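A.B. asks: just the structure for this:
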Amino acid sequence: MQLLQQTIDQIQGIDRQMEEKARMYIDSLAKPPQSLGKLESLALQIATITGDLAPKIDNKAVIVMAADHGVYEEGVTPNPQSTTVFQTLSFPKGTTGMCTIAKISNAQVIPVDIGVKEDLPQDAGVIIKKVKYGTDNMAKGPAMTREEAIQAIEVGIEVATEAIQNGINLIGTGEMGIGNTTPSAAVLSVLHGCDPLAVTGFGAGVGAGGIEYKAEVIRKVIALNEPNAEDPIDVVAKVGGLEICGMAGIFLAAAANRVPVVVDGYISTVSALIASKLNPNVKAYLIPSHLSEEPGAKIAAELLGLEPMLHMNMRLGEGSGAALAFPILDAACSMITNMVTLEEAAALLVAK
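C.D. replies: Sure, this is the predicted structure:
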């Protein structure tokens, strides 16, 4: 709890003077004002976060939190739980969907076992930070204890902080865990105060009962565990997941270290919502990537005040949307770094 509280306390609001300086500089570039649309907004945000009018995001990483879920026992997905293991072991090999996208921008992939149900080989290239062997079945009781939830958040803080200390200057969030759209929908349903059906989707595949059954399981989970919507740690402990906690820790660490962090899809956005409940200043450091096909993704983004930049009909997870957004962020930084101002352009004409 000490690391978590220290990190929360460390997070400051953005520098408004720097924001205004960056805005004025971008407006002075050789183009009509706002003609580059969201590229300008992204450049403004990254320059403000980093405090640099020529921001560098040349050392990127997607941190992938992997964990299993006890609620799998309720038949919410037909996919074998063993998928979590072989996909987690595939990240170091660079063969997953997200990894192939991350290669485009030379981003590192940092996989973390925060709660996979099986033991993974120590030499597989996965960081082993296992809090427990998957969550407990939240249809029969809390997914984890409050202490385990805090421990999992602190794992995210530790991994992200170490990456930043090693030179990472742009982080994307990712996850791997069969069944994890169920706890994501449960957490969002509690925080938004809505019926689970409104935020429950197909995920990577629904069980025989379909989405209605999946939503009914979530209703029972919430009724049984009675999570306190005013206490985000209570919510994520009772009806959440270990990787959801881990990603929340990544967001907190990035904000505390003034490093921009890219939010992936549904599960990542729910994690960002948890982090922002712990410290609202986190929101200023979040860069949304894509709008997931999951119905709760739009609701979660709206609660955070985020507008995803990509609409690609994706729902893979893993951090795939975050990795896909990296080249766009490179373009935004190139714009603010390399474009001449109107004054400079005029001077060049005179010099000729």
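
A.B. asks: when you work out contacts or count neighbours from here on, use the C-alpha atoms and nothing else.
C.D. replies: OK.

A.B. asks: am I right that G321 is in a helix?
C.D. replies: Yes: applying DSSP: H, G, I helix; E, B strand; the rest coil, one finds G321 inside a helix.

A.B. asks: thought it was touching G265?
C.D. replies: Yes: counting by CA atoms under 8 Å, G321 does reach G265; the two are 6.6 Å apart.

A.B. asks: which neighbours do the two share?
C.D. replies: S289, H290 (CA atoms under 8 Å, 6 or more residues apart in numbering).

A.B. asks: could you find the closest non-adjacent residue to L304?
C.D. replies: Nearest-residue entry for L304: L273, 6.4 Å, with adjacent residues in sequence omitted and distances by CA to CA, 6 or more residues apart in numbering.

A.B. asks: the helices in the stretch 251-352 of the chain, which residues?
C.D. replies: Ranges of helices in the stretch 251-352 of the chain, per DSSP state H, counting those that start in this stretch, are 266-278, 295-304, 320-338, 342-351.

A.B. asks: here is the second sequence; please produce its structure so I can put it next to the first one:
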Amino acid sequence: MIRFEDPASFAQALAELPEPDAPALDAARARQADLTKPAGSLGRLEDIAVFMAGWQRRERPRADRIRAAIFAGNHGVATRGVSAYPPEVTAQMVANFHAGGAAINALTAACGAELAIVALDLDRPTGDIACRPAMSEAECLAALNAGAAAVSDESDLALLGEMGIGNTTPAAALAAQVFGGSAQDWVGRGTGLDEAGLARKAEAVTAALALHGPYCNGAFETLRRLGGREIAAMAGAALAARHLRVPVLLDGFITCAAMAPLLADNPRFLAHCLAGHCSAEAGHVRLLERFGLDPLLHLGMRLGEGSGAAVAAQIVRSALAAHGGMATFAEAAVAGAA
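C.D. replies: Predicted structure coming up:
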């Protein structure tokens, strides 16, 4: 199991990233070239199959064991009226997850994924980032390690998602800190905020950037000061997945914002990640552009919970079914291209 003992070990793990397996990539490309279809005719499905092969280190990758890890946390900044919903909804939705009544329950069942719900100190919201750090060093490490512990080296694919009332505010702060721009460039309506609430959100992000920006000198400090427990957990899960060579499907704005500080420290960090979808949150569009990731789906979703990643997992399964199940020209006795 991957574990970060201190900020230095987290930074070392982020600096020393494994790469995809070159022989597996070559073998998968060769297989694609020999399948009974015109070259490139399955478009991105071919690219997905090769991507998965490189991380799984096999010519014919699988998606038999998909694990969806959904992290939940509460935020001190939510008391500023930055969400259309009250903070107690986080715990209520976690109960709904466990009861099987949420969208992510239905969508993970549809794509055949195991669902893990990790609630992180819901009775202890993070600090209000507009006036203090979100977490202490120990709290941030605990969240990172909770994320790392949720990833299994037996998984073929990991889906990451979150639940946390008010968490689009720290997500906007993280995006602005890493990529620049004003609070207004990154805040959005989230779950349906009105104009007054949108203004309060922008004010909170502006205050947080002014207070913490000078001290955000690396991924750990940026997550600790501006993030949240579920946000740090997703960062820890994605980093652990990289070291376990488990490819990752990212969900929406908050999930991607959790990746931004890690990408700032190591530009190669997202090489094991696919963007599951592009949400209706404007900040998500901007993040994906800066990540250089082309999302698999554009469905206008804005729920969170890992829901977009779960739908996109069906695309990955289709890509691998074609890659592994089609016959080659020789097997089918079909003449290849001249």
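
A.B. asks: any idea what the TM-score is?
C.D. replies: Once superposed, chain against chain, the TM-score is 0.92 (TM-score structural alignment, normalised by the length of structure 2); 330 aligned residues with a CA RMSD of 2.0 Å.

A.B. asks: who wins for proximity to G210 of structure 1 among the helices of the stretch 251-352 of structure 1?
C.D. replies: helix 295-304 (14.7 Å; CA to CA).

A.B. asks: so where is the closest one in structure 2?
C.D. replies: Aligned by TM-score structural alignment, helix 295-304 of structure 1 falls on residues 282-291 of structure 2.

A.B. asks: average distance between that stretch and structure 1?
C.D. replies: Average distance, stretch 282-291 of structure 2 versus aligned residues of structure 1 after superposition (mean CA distance after the TM-score superposition for structure 1): 1.4 Å.

A.B. asks: trace K93 of structure 1 over to structure 2, please.
C.D. replies: In structure 2, K93 of structure 1 lands on A99 (TM-score structural alignment).

A.B. asks: and for its match, the neighbour number?
C.D. replies: A99 of structure 2 is flanked by 10 other residues according to other CA atoms under 10 Å.

A.B. asks: same question, P80 of structure 1
C.D. replies: The tally of other residues near P80 of structure 1 (other CA under 10 Å) stands at 10.

A.B. asks: what sits against the equivalent of V248 of structure 2 over in structure 1?
C.D. replies: With TM-score structural alignment as the matching criterion, the partner of V248 of structure 2 in structure 1 is V261. Residues in contact with V261 of structure 1 (CA under 8 Å, 6+ apart) are L170, I171, G172, T173, F251, A254, A255, Y285, L286, I287.

A.B. asks: chain neighbours aside, what residue packs nearest to V261 of structure 1?
C.D. replies: I171 (4.8 Å).

A.B. asks: what lines up against that neighbour once you look at structure 2?
C.D. replies: So I171 of structure 1 corresponds to A158, using TM-score structural alignment.

A.B. asks: ditto for V187 of structure 1
C.D. replies: Checking TM-score structural alignment: V187 of structure 1 goes with L174.

A.B. asks: for that match, helix, strand, or coil?
C.D. replies: L174 of structure 2 ends up helix, using three-state DSSP.

A.B. asks: now do I14 of structure 1
C.D. replies: I14 of structure 1 is classified as coil under three-state DSSP.

A.B. asks: could you check which residue of structure 2 pairs with it?
C.D. replies: In structure 2, the residue matched to I14 of structure 1 (TM-score structural alignment) is P20.

A.B. asks: what sits against the residue nearest to V261 of structure 1?
C.D. replies: Applying CA under 8 Å, 6+ apart, the residues near I171 of structure 1 are K60, A61, V62, I63, A254, V259, P260, V261, V262.

A.B. asks: separation between it and Q108 of structure 1?
C.D. replies: 9 Å (CA to CA, to the nearest Å).

A.B. asks: what do the two both touch?
C.D. replies: Contacts common to I171 of structure 1 and Q108, judged by CA under 8 Å, 6+ apart, are K60, A61, V62.

A.B. asks: redo these as CSV? Include neighbour count.
C.D. replies: Rendered in CSV, the data for those read as follows (neighbours: other CA atoms under 10 Å):
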residue, neighbour count
K60, 23
A61, 26
V62, 29
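
A.B. asks: take those residues and keep only those in strands.
C.D. replies: Among the shared contacts of I171 and Q108 of structure 1, DSSP state E puts K60, A61, V62 in strands.

A.B. asks: verify the contact between the first one and A107 for me.
C.D. replies: Yes: if you go by CA under 8 Å, K60 of structure 1 and A107 touch, sitting 4.7 Å apart.

A.B. asks: could you measure from L14 of structure 2 over to V311 of structure 2?
C.D. replies: According to CA to CA, L14 of structure 2 stands 29 Å off from V311 of structure 2.
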